[in-house]
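>>> Pasting the sequence and the predicted coordinates here, then a few questions.
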Amino acid sequence: MPTAWVRTSLFVNQPQTKTKFLINQILESYDTIRIEYTGEQLNMFDNDVYLEVIRLAQDRPPSEKIIFNRHSFLRALGISGGKKNYDALHQSLQKLKGNTIKIINFKSGDSFSLIDRLSWDEESGYWWFSIGDIVINMFRTELSYIDLEIRKSLSTPLSKYLQNYMSAGLPGEREVKVDNLLRLSGTTSQLKDFLGKGRGLPKALDELKAVGFITSYAIEKNKNGEHVVKWNRSAHHKSKRAL
């Protein structure tokens, strides 16, 4: 995914059942670029779906019709078929199509949707989509590589958000304030719940360590009394940072 996206609240740590419609919502971000979002709020299931969309669109020209089978699409995410999951996939793709993202950088900007076109045939099970040139060009610039095999092993939305977030930074030892993670991930729980042993942040970090994404982590307070999480990870094998 584009590095500028993974440390924002574009895809949030919220259940699929808790969605709301946003209008010109300024996304939480570290970057100086202003990102505004209009559409149904996107969660980490939508993020998984979009990662597969982008994988299928790799090396394809803008606006090309990309045909796929819905069962094979779900299987690539590690999800079985069936009406409930087909409906969830359809709803997610419609959310990804039915949004408007506005990126403003000083006096210039772009406005686009994550998916440009979407069509489907319920009888055959074959659907198709296309991606616009703005998005394609973004995916040709600075990227954060998301290991999709590791992602299939992650069970919580927060684990997946952290995988995104940590993939954007340089490998090695890094840290972030816990308050910033709460804000950027769209997590609505209280700090004490977020830090609770066996749940929230510790549970997500334990999962990332168990699958080998990070080698170690620690949650501690800095000199200002703020909670900070520190971790250590290796670079993705496709990342230029690994060279």
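Done, it's in. All values derive from a computational prediction rather than experimental measurement. Numbering: from 1, shown residues only.

>>> For the rest of this, base every contact and every neighbour count on C-alpha atoms.
Will do.

>>> helices and strands around the helix or strand encompassing E207, which ones?
Secondary structure from DSSP states H and E places E207 in helix 200-210. Counting by 3 or more Cα pairs under 8 Å, 6 or more residues apart in numbering; DSSP states H and E, the packing neighbours recorded for helix 200-210 are helix 157-168, helix 191-194, strand 214-221.

>>> which residues of this protein fall in helices?
3-6, 44-57, 70-76, 83-97, 133-138, 148-152, 157-168, 178-185, 191-194, 200-210 (DSSP state H).

>>> what's near enough to touch E36?
The contact partners of E36, by Cα atoms under 8 Å, 6 or more residues apart in numbering, come to N24, Q25, I26, L27, I101, K102, I103.

>>> just the residues you listed now: which is nearest V12?
Proximity of the contacts of E36 to V12 (Cα to Cα) peaks at L27, which lies at 10.4 Å.

>>> ok, back up a step: nearest to R117, of the helices of the chain?
Nearest to R117 among the helices of the chain is helix 83-97; the distance by Cα to Cα comes to 6.9 Å.

>>> Packing partners of the closest one?
helix 44-57, helix 70-76, strand 117-120.

>>> To E175, which of those lies closest?
Closest to E175 of these is helix 44-57 (Cα to Cα; 22.2 Å).

>>> Same question for that closest one: list its buried residues.
Buried residues in helix 44-57, counted by 16 or more other Cα atoms under 10 Å: M44, F45, D46, N47, D48, V49, Y50, L51, E52, V53, I54, A57.

>>> measure the fifth one to V229 for me?
The reference is to D48. Distance, D48 to V229, by Cα to Cα, to the nearest Å: 25 Å.

>>> Equivalent analysis for the first one, please.
Remark: distance between M44 and V229 (Cα to Cα) = 21 Å.

>>> picking up where we left off before, deepest in the core, which of the helices of the chain is it.
Neighbour counts (mean count of other Cα atoms under 10 Å) averaged over each of the helices of the chain peak at helix 157-168, with a mean of 23.

>>> which other helices and strands contact it?
Contacts defined by 3+ Cα pairs under 8 Å, 6+ apart place helix 157-168 against helix 3-6, helix 44-57, helix 200-210.

>>> so R34 sits right up against I103, yeah?
Yes: under the criterion of Cα atoms under 8 Å, R34 makes contact with I103 at 5.8 Å.

>>> okay, now the closest residue to K177 other than its chain neighbours: neighbour count?
Closest residue to K177 apart from its sequence neighbours, by Cα to Cα, 6 or more residues apart in numbering: V228 at 4.3 Å. If you count neighbours by other Cα atoms under 10 Å, V228 ends up with 17.

>>> Second structure follows, compare the two:
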Amino acid sequence: MLEGVKHVIVILSGKGGVGKSTISCQLALCLKAQGFKVGILDVDLCGPSIPYLLGLEGQSIHQCSQGWVPVYPNEDQNLAVMSIGFLLQSRDDPVVWRGPKKNAMIKQFLADVFWGDLDYLLIDTPPGTSDEHITVMENIRQVHCDGAILVTTPQAVAVGDVRREATFCKKAGIPILGVIENMSGFTCPHCKECTNIFSMDGGKQLAKIAQVPFLGSVPINPEISGKEGGSIGFVDAFQSSSLFPIIHSISCKLTQSAPSKSDTV
């Protein structure tokens, strides 16, 4: 299971709509820009959004002798993506499964996808603490997991939900790598000034309470809003936006703190 993967990071949030999947994509693109080979595993079975965000809807996966082959957005194959969204005929198709079938699907994703050699695998999870999370945590204990990143927005209601996620990580024995505060303000497309539209510093307060690193604040940026669903548009808009250096700084913190493979054996 995940034999060729050096580092595994789980992306978590206690509440939906905080931009966790968007952060997962942006982190993956920044890690790729640093020269790493990166994979994204989307285990949000009822709301798979990674294919849409990266403009990969309609792509199909196939099997080889080693297992399922992920989708590669670019010819360099330095970014690999796997999602149940590739198994659905339409993004409007619901996944109406009970817990055991969901768990079996996640186990198959973790065991049967042929990632090849990866530096980082980011696992994008659904919001909350459900059967899917327990299945992921139980199975990645069989390999080394660097830890989890908690994504929140500044509002108290979101921070409260993510605090429960932090408690879940500690009970599951998964280290928390840090907290990212998304939607921390609004960046004006004209003057580039960032204005706080929600309450402030919720992510920092959460990191302080949980005694984990605060990785950074990410504002809302209209430069990339509306670009989702078109691979070239979203990727190019993100890489040329003022968000890129912010996310790049966060990804650098992760790579600098990541243990070497020899340290994890």
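Great, that's in hand. On a predicted model such as this, the values are computed, not experimentally measured, just so you know.

>>> Tell me how they score on TM after superposing.
The TM-score (TM-score structural alignment, normalised by the length of the first structure) is 0.32; 145 aligned residues with a Cα RMSD of 6.6 Å.

>>> got the helices of the first structure as CSV, with distance to R233 of the first structure columns?
Conversion of the helices of the first structure to CSV gives the following (distance: least, Cα to Cα, whole Å):
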stretch, distance to R233 of the first structure
helix 3-6, 17
helix 44-57, 21
helix 70-76, 25
helix 83-97, 30
helix 133-138, 25
helix 148-152, 13
helix 157-168, 8
helix 178-185, 18
helix 191-194, 22
helix 200-210, 9
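
>>> closest one to K221 of the first structure among those helices?
helix 178-185 (9.7 Å).

>>> And the closest one, what does it pack against?
Packing contacts for helix 178-185 of the first structure, counted by 3+ Cα pairs under 8 Å, 6+ apart, involve strand 11-12, strand 227-233.

>>> Among those, which comes closest to S92 of the first structure?
The closest of these to S92 of the first structure is strand 11-12. By Cα to Cα, the value is 12.0 Å.

>>> And for F129 of the first structure, nearest residue in space, chain neighbours not counted?
The spatial neighbour of F129 of the first structure that comes closest, neighbours along the chain excluded (Cα to Cα, 6+ apart), is L118 at 4.4 Å.

>>> dump the residue contacts of that neighbour.
L118 of the first structure makes contacts with L93, Q94, K97, W127, W128, F129, S130, as judged by Cα under 8 Å, 6+ apart.

>>> what sits against the second one?
Looking back up the chat, that one is Q94 of the first structure. Contacts for Q94 of the first structure (Cα under 8 Å, 6+ apart) come out as L118.

>>> now swap in the fourth one and tell me
Contacts of W127 of the first structure were listed using Cα under 8 Å, 6+ apart, and they are I67, F68, N69, R70, L118, S119, W120, D121.

>>> Look up the closest residue to it, ignoring the ones flanking it.
Nearest non-adjacent residue to W127 of the first structure, counting by Cα to Cα, 6+ apart: W120, 4.1 Å away.

>>> can you map out the strands along the second structure?
Along the second structure, counting by DSSP state E, strands occupy 5-12, 38-42, 62-64, 67-69, 79-83, 118-124, 147-152, 176-187, 194-195, 214-220.

>>> hang on, the earlier thing: please identify the deepest-packed of the helices and strands packed on helix 178-185 of the first structure.
Of these, strand 11-12 is the most buried (mean count of other Cα under 10 Å), at a mean of 24.

>>> Which strands and helices lie in contact with that one?
With contacts taken as 3+ Cα pairs under 8 Å, 6+ apart, strand 11-12 of the first structure sits against strand 42-43, helix 44-57, helix 178-185.

>>> I'd guessed T135 of the second structure sits against K107; true?
Yes: when contacts are counted by Cα under 8 Å, T135 of the second structure is listed as touching K107 (7.3 Å).

>>> What distance do you get for F186 of the second structure to C194 of the second structure?
F186 of the second structure sits at a distance of 5 Å from C194 of the second structure (criterion: Cα to Cα).

>>> what's the answer for N139 of the second structure, then?
Distance, N139 of the second structure to C194 of the second structure, by Cα to Cα: 41 Å.

>>> Now do the contacts for I50 of the second structure.
With contact set as Cα under 8 Å, 6+ apart, I50 of the second structure has these partners: S21, T22, C25, D42, S83.

>>> what about the spatially closest residue to the second one that is not a sequence neighbour, how many residues close to it?
Meaning T22 of the second structure. Sequence neighbours aside, L53 is the residue nearest to T22 of the second structure in space, at 7.2 Å (criterion: Cα to Cα, 6+ apart). Neighbourhood size, L53 of the second structure [other Cα under 10 Å]: 21.

>>> neighbours of H62 of the second structure, just the number please.
Going by other Cα under 10 Å, the residues that sit close to H62 of the second structure add up to 9.

>>> Touching, it and M82? I think so.
No: using Cα under 8 Å, H62 of the second structure is not in contact with M82; the gap is 11.1 Å.

>>> Columns distance to P157 of the first structure on top of the helices and strands packed on helix 83-97 of the first structure, output as a markdown table?
Shown next, in a markdown table, are those (distance: least, Cα to Cα, whole Å):
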| stretch | distance to P157 of the first structure |
| --- | --- |
| helix 44-57 | 6 |
| helix 70-76 | 17 |
| strand 117-120 | 26 |
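
>>> and of these, who's closest to E220 of the first structure?
The nearest among those, by Cα to Cα, is helix 44-57 at 26.8 Å.

>>> Show me what the closest one is packed against.
strand 11-12, helix 83-97, helix 157-168.

>>> Switch the ones you listed over to JSON lines; also include distance to T3 of the first structure.
Formatted as JSON lines, these follow (distance: least, Cα to Cα, whole Å):
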{"stretch": "strand 11-12", "distance to T3 of the first structure": "13"}
{"stretch": "helix 83-97", "distance to T3 of the first structure": "19"}
{"stretch": "helix 157-168", "distance to T3 of the first structure": "6"}
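
>>> Good, wrapping up.
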